[in-house]
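Below are the sequence and a predicted model for it; my questions follow.
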Amino acid sequence: MARVCRHCDVVIADPDDAVHMWREESMSGPGRDVWAHREHVDLVEPDTVVTRILARVLVAKALHPTETGGGLPHEVRERYPDCVGDADQGVQQGR
C-alpha cells in the first residue's frame, strides 16, 4: 500500500522521507497507518471527528440520563465538581 502524506494527500515516493505518525484503528478491519513527509510532520493534526463524536455522546448522556443509561461520567464529576454541581444533582436524581 502506498504511503500518503496526511497533510498534503500526496504519495510519498522516497521511503526515507516518510515519517510514521500513528496508527488509526478502524471499526472493522486492521486500521491504517498515518504517514507524513518529513517537512510536514509539525503540520499534521489528528482527525477531530472522534473527539466531536465523543463530546456529543457525553452531552447526550448528561442531558438524557434515563434514555442513555447514565449521567455524567464519574471522571467528569470528580474533575470538575464546581462546574457540574446542580446540573449533576438533577442527572443523578433522574430529572
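Received the coordinates, thanks. Residues are numbered from 1 along each chain as shown.

contacts, neighbours, all on C-alpha from now
OK.

how much space between residue 11 and residue 35?
10 Å (Cα to Cα, to the nearest Å).

shared neighbours of those two, which are they?
3, 4, 5 (Cα atoms under 8 Å, 6 or more residues apart in numbering).

can I assume the last one is in contact with residue 35?
Read that as residue 5. Yes. Shown here, residue 5 and residue 35 form a contact pair, counting by Cα atoms under 8 Å, at 5.2 Å.

more neighbours, the two?
Comparing residue 5 with residue 35 by other Cα atoms under 10 Å, the one with more neighbours is residue 35, at 25 against 22.

which ones are touching the nearest residue to that one once chain neighbours are set aside?
Distance criterion Cα to Cα, 6 or more residues apart in numbering; nearest residue to residue 35, sequence neighbours excluded, is residue 20 at 4.7 Å. The contact partners of residue 20, taken as Cα under 8 Å, 6+ apart, are 33, 34, 35, 36.

another structure for you, compare them:
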Amino acid sequence: MTATPRVCRFCNDPITDLEGAVFLWHEPGLNGSGWDVYAHTARTHQAKPPLVPLLPLARIRAREADQQ
C-alpha cells in the first residue's frame, strides 16, 4: 500500500520533505474517512481552522440570544 502524497494546503505544492510537513487538521469526508490537511512549515502562519464545526455552536448561541 502506498502512502498518500502530502500537498500543502496553501500553495498546492507537494511536500516531499516529511520534516517540513505540519499536520493541521483532519477534514471528514461524506463517503469514507476523509483526509488529513498538511502545510509547509513556512506557511503555518496562514492556517485557520475550518468553520464548519463552529456553525452548530453559533446557531445555539443565536437561539439562546433570541430567547432572552
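Happy to help now that I have it. The shown structure was predicted, so the numbers you read here are calculated from the model rather than taken from an experiment.

can you tell me which of the contacts of residue 20 of the first structure stay in contact in the second structure?
Using both residues aligned by TM-score structural alignment, their matches' Cα atoms under 8 Å, the second structure keeps these contacts from the contacts of residue 20 of the first structure: 33, 34, 35, 36.

Spell out the secondary structure type for the second one.
Right, residue 34 of the first structure. Put simply, residue 34 of the first structure is strand when judged by DSSP: H, G, I helix; E, B strand; the rest coil.

which position in the second structure aligns with it?
Matched to the second structure by TM-score structural alignment, residue 34 of the first structure sits across from residue 37.

At the geometric centre of the second structure, which residue do we find?
Centroid-nearest residue in the second structure, with Cα atoms, centre = their mean: residue 25, separated by 4.2 Å.

what residue of the first structure takes the place of that residue?
Residue 25 of the second structure maps onto residue 22 in the first structure, by TM-score structural alignment.

Wait, a strand at that match?
Yes. Assessed with three-state DSSP, residue 22 of the first structure lies in a strand.

could you point out which element follows the strand or helix carrying residue 59 of the first structure?
For residue 59 of the first structure, the element it lies in under DSSP states H and E is helix 49-63. Sequence-wise, the next helix or strand downstream of helix 49-63 of the first structure (DSSP H and E) is helix 65-68.

And the helices in the second structure?
55-67 (DSSP state H).
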